[in-house]
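1. Based on what follows, work out the 3D shape:
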Amino acid sequence: MVPRQYAGAGQALRPDRDPVIDLARFFCLALVVVAHTMMVSPVLHPDGTVTSHNTLGNQRWFEPVVWVLQVMPLFFVAGGITGLQSWRRLRARGGSAFDFMQARMLRLLRPAAVLLALMFAGLWAARLTGVDPQVIQLLASGAGMPLWFLAAYLAAQLNLPLLARLHARAPWLTLAVLTSLVVTVDCLRGAMPPLAYLNMVFLWCAVQQLGFFLADGRRVTPGRPALAGIILGSNLVLGLLVWLGLYSGNMLVNLNPPNLTLLLLGVSQAAALLLFRPGLAELGSLAWVRRFLGVAGRWSMTVYLWHLPLLAAMSGLLLLTDFPQAAGGTAAWWWGRPLVLLALIGLLLPVLAVFGRLEERPTAPATVPSRPAAAVVAAAVVVYVPVADAALNGLTLGVLGGGTLCFTLAVLLLGRIPARLWADSGRGGSGPPLPRPPLSANVEP
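-> Here you go, the predicted model:
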């Protein structure tokens, strides 16, 4: 039986969480936020034009560093672990694939829709006040970059019920087919560049599949020497592909659209998660660490979605003042990064207080029925209309406006989650126990 946590009058709060997964997620999010503070570097030129430079990404020494610290695959591995176990629990309670899709989309789209609406309103107001359209475009494209992750993560999660069924029947064949699709797209992307965006689905679904293996402990039980060998071997293969000139050695270049190098990093990071699990579990078992991770994980998507828009807005506003700003890459610029990070955290706190609740699970009385499958599918299609537009034509002010309308329409189509399906996910009640593999799930709505 999965242990449960209780509070007051014996009311169950939620299934026991795996602190290793919480630590992995927090590490990924913190690293992304810190890295972005060292990348955003807008420059105001004497003629009034504004350009943006990726200061950290342009440093030659950073290329081998980002090889180690490119943690986006790890986030999808963790998503595969939690998603698979959540799907199994939902099925045991009588839920369907469309119930799962409805819950996932609502959890992600509600905070994203509000962000898009406020970004569109703010940038449109700035344009009406006379801000140069070039600056508006720069802010729109930069601040909206986290949305690519939302689209990729949502695509992987929407395919999770199907991939879980395939995993149960033929796990290695499923992973091999996904890997073959990734390689095929990589081979054809030179002749047809737009085709590369198919790997936003194939690649991240393959990485998510690695999380399935970790969640299903009876199928993956390598010893520590074998795990170390997997880490070494995947990085050697990756190094060979880079040395042959087939892929860039810069993992930021390989990220969007993604390619096979991210899958190899995912294999390495999944093995590392198992290898270092004992130490991470000991750290995560400390009471103060669990409390901190509980607070930090509660609004993780809000932090991810908002941190770059806030950073871009702060940097853009500073350009309009006489505040002295060091040139990107200089010693003064680097020394100023901790102050930028502290300022960003200060801006995030009120945002979390106001908008963090949107990330909480939306429920309704138990009498509310599940949404029709057609409504759930229509919501998924509506969401990816602006996503496809942004991928092909770039993120513009018009796309932000259209995205706001599409995301809002999707939320309306999805309605609210019937409480009967999620009674065991944090509102009390009892449900079927989860298995206890080496990495158990942090059950998500």
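
2. When you work out contacts or count neighbours from here on, use the C-alpha atoms and nothing else.
-> OK.

3. Which strands or helices does the helix or strand hosting F75 pack on?
-> Element membership of F75, judged by DSSP states H and E, is helix 72-92. Other elements packing on helix 72-92 under the criterion 3 or more CA pairs under 8 Å, 6 or more residues apart in numbering; DSSP states H and E are helix 19-37, helix 160-169, helix 199-215, helix 260-275.

4. helix or strand right after the second one?
-> Along the chain past helix 160-169, the next helix or strand (assigned with DSSP H and E) turns out to be helix 171-188.

5. Show residues contacting that following helix.
-> Helix 171-188 has contacts (CA atoms under 8 Å, 6 or more residues apart in numbering) with 163, 166-167, 195-196, 198-199, 202-203, 205-206, 209-210, 259-260.

6. here's the other one to compare against:
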Amino acid sequence: MIPPRRAEAGQVLQPERDRVIDLARFFCLALVVVAHTMMVSPVLNPDGTVTSYNTLGNEHWFEPVVWVLQVMPLFFVAGGITGVQSWRRLRARGGNTFDFMQARMLRLIRPAAVLLALMFAGLWVAQLAGVDPQVVELMVAGAGMPLWFLAAYLAAQLNLPLLARLHGRAPWLTLAVLTSLVVAVDCLRGTMPALANLNMVFLWCAVQQLGFFLADGGPLVLGRRALAGIILGSNLVLGLLVWLGLYSGNMLVNLNPPNLTLLLLGFSQAAALQLFRPGLARFGSLATVRRFIAVAGQRSMTVYLWHLPLLAAMSGLLLLTDFPQPPGGTAAWWWGRPLVLLALMGLLLPVLALFGRLEERPTSPATAPSRPAAAVVLAAVVIYVPVADAALNGLTLGLLGGGAACFALAVLLLGRIPVRLVAGSGPGRSGPPLPRPPLSANVEP
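-> Modelled structure (predicted):
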């Protein structure tokens, strides 16, 4: 755990940046973006219909690769580390559970609300202009794909204050109960498939809980042999479950809805994060790396939310042109992936310039009261109505518009965060509305 810096008079200031968490988050995001450029592959069939072919998801040789590179558990482990530290700092400044929920939702849904609104407006105009409905549907699907992560991450973060309290009283029991719930849902999903969606909460909360242990124990809570043993043991158990036929060996299949395999990967990745922490810390301390990661970390949610809609839009629009469309998985298709990635980065740059600041939390004067608990709870409900509908029934153009309206209403309900609850503020002084250098985006209020 990174110790806080102290002023000369003994006053506690901000904690130093945890460069390892910065690197972990950037690595996860970069890998997800690159992987999605190798998965989205729309096909225009001879009869005029459009289908979407998931190239990597249907390649058997890729299963052992994605076993190693399925980094979504690592993202939730990192979220657990920074989340529990943020919660403890907020409580020290007099904040409560609803203040924490307000801050977390604002960070996530402000950029999402704008994305959904612009997507709805653009696709509605495209439909009126006579664009093929299947192309519009493909783009709608691209807008909906990031929503599952938004729902899962929000569920884990909004439950964090309760889980942090339970962790403080009985850490191992809390993790054991969450793990038991994951296993119970997996056992029942064959007879009641709808129950599988409960693991969107139980599974990711359990993985987040691993981050609590790392936040409590410091960077080397276990020896190198013990950490290597956890990595080996969790993967051996995972391999046994796959060999017995209880779970698929394809970690993309296991992702939605999630199951026990991702918790085992979470143990492995949490241990790997600790095992390689000294080397990662040295690499992250390099001036060039430090500056680049600090900038990228402040706009990570915008990149995540926008990259798939932009990729789907680019792919869909290309179907309307005579531009060569090699079949997915062919040599020409693979050679074109770097060009697709470069084009996507080019599209992301103006988006980051226009909408990146939406990730910053709006603050009100220090004298402003906290939002009423009822408003915060209502905002959470308003958010989850369209998200749950999209997860269970699929995203439609109408639901995209409804979701944008619900997210906008939630932003209004949440309002602004009082300055006293923002990192850098305290009695008798006020700080910036967001952590500033040398702080990182992972040091959050």
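
7. hmm, back to that, and the helices and strands packed on helix 72-92 of the first structure: which comes nearest T404 of the first structure?
-> helix 199-215 (21.7 Å; CA to CA).

8. What are the buried residues along stretch 111-122 of the second structure?
-> Judged by neighbour count (16 or more other CA atoms under 10 Å), stretch 111-122 of the second structure contains these buried residues: P111, A112, A113, V114, L115, L116, A117, M119, F120.

9. Return the subset of the residues you listed lying in helices.
-> P111, A112, A113, V114, L115, L116, A117, M119, F120 (DSSP state H).

10. can you put those residues in JSON lines and add distance to G239 of the second structure?
-> Output for these, formatted as JSON lines (distance: CA to CA, whole Å):
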{"residue": "P111", "distance to G239 of the second structure": "39"}
{"residue": "A112", "distance to G239 of the second structure": "37"}
{"residue": "A113", "distance to G239 of the second structure": "40"}
{"residue": "V114", "distance to G239 of the second structure": "42"}
{"residue": "L115", "distance to G239 of the second structure": "39"}
{"residue": "L116", "distance to G239 of the second structure": "40"}
{"residue": "A117", "distance to G239 of the second structure": "43"}
{"residue": "M119", "distance to G239 of the second structure": "41"}
{"residue": "F120", "distance to G239 of the second structure": "43"}
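
11. buried residues in stretch 238-252 of the first structure?
-> So for stretch 238-252 of the first structure, counting by 16+ other CA under 10 Å, buried means L238, G239, L241, Y247, S248, G249, N250, M251.

12. Look up how far G431 of the second structure lies from L358 of the second structure.
-> Per CA to CA, to the nearest Å, L358 of the second structure is found 19 Å from G431 of the second structure.

13. Among these two, which residue is more densely surrounded?
-> L358 (21 against 14; other CA atoms under 10 Å).

14. does that one sit in a helix, a strand or a coil?
-> At L358 of the second structure, secondary structure determined by DSSP: H, G, I helix; E, B strand; the rest coil is helix.

15. ok, it touching R110?
-> Yes - with contacts counted by CA atoms under 8 Å, L358 of the second structure reaches R110, the gap being 6.0 Å.

16. what about the aligned partner of G328 of the second structure in the first structure, is that helix, strand or coil?
-> Here G328 of the second structure is matched to G328 in the first structure, going by TM-score structural alignment. Under three-state DSSP, the three-state class of G328 of the first structure is coil.

17. Likewise for G217 of the first structure?
-> Applying three-state DSSP: G217 of the first structure is coil.

18. Give the burial count for it, as a bare number.
-> For G217 of the first structure, using other CA under 10 Å, the count is 16.

19. now swap in D22 of the second structure and tell me
-> D22 of the second structure has 23 nearby residues by other CA under 10 Å.

20. if I pick it, what's in contact with it?
-> Taking CA under 8 Å, 6+ apart as the test, what D22 of the second structure contacts is I293, A294, G297, S440, A441, N442.

21. quick one on the thing from earlier: which stretch among the helices and strands packed on helix 72-92 of the first structure comes nearest W61 of the first structure?
-> Nearest of those (CA to CA): helix 19-37, 14.5 Å.

22. which is the next helix or strand following that closest one?
-> strand 40-44.

23. who touches the very next helix or strand once past that following strand?
-> Later in the chain than strand 40-44 of the first structure, the nearest helix or strand by DSSP H and E is strand 50-54. For strand 50-54 of the first structure, the surrounding residues in contact (CA under 8 Å, 6+ apart) are M39, V40, S41, P42, V43, L44, H45, Q134, V135, L138, G328.

24. List only those of those residues flagged as buried.
-> For the contacts of strand 50-54 of the first structure, buried by 16+ other CA under 10 Å: M39, V40, S41, P42, V43, V135, L138, G328.

25. mind checking the SS state of A404 of the second structure?
-> helix.

26. Next up, the contacts around it.
-> A404 of the second structure neighbours (CA under 8 Å, 6+ apart): A113, V114, L115, L116, A117, F120.

27. Give me the secondary structure label for the closest residue to the last one other than its chain neighbours.
-> To tie it back to what came earlier, the one meant is F120 of the second structure. Residue nearest to F120 of the second structure in three dimensions, not counting chain neighbours: G401, with 5.4 Å by CA to CA, 6 or more residues apart in numbering. Classification of G401 of the second structure by three-state DSSP places it in helix.
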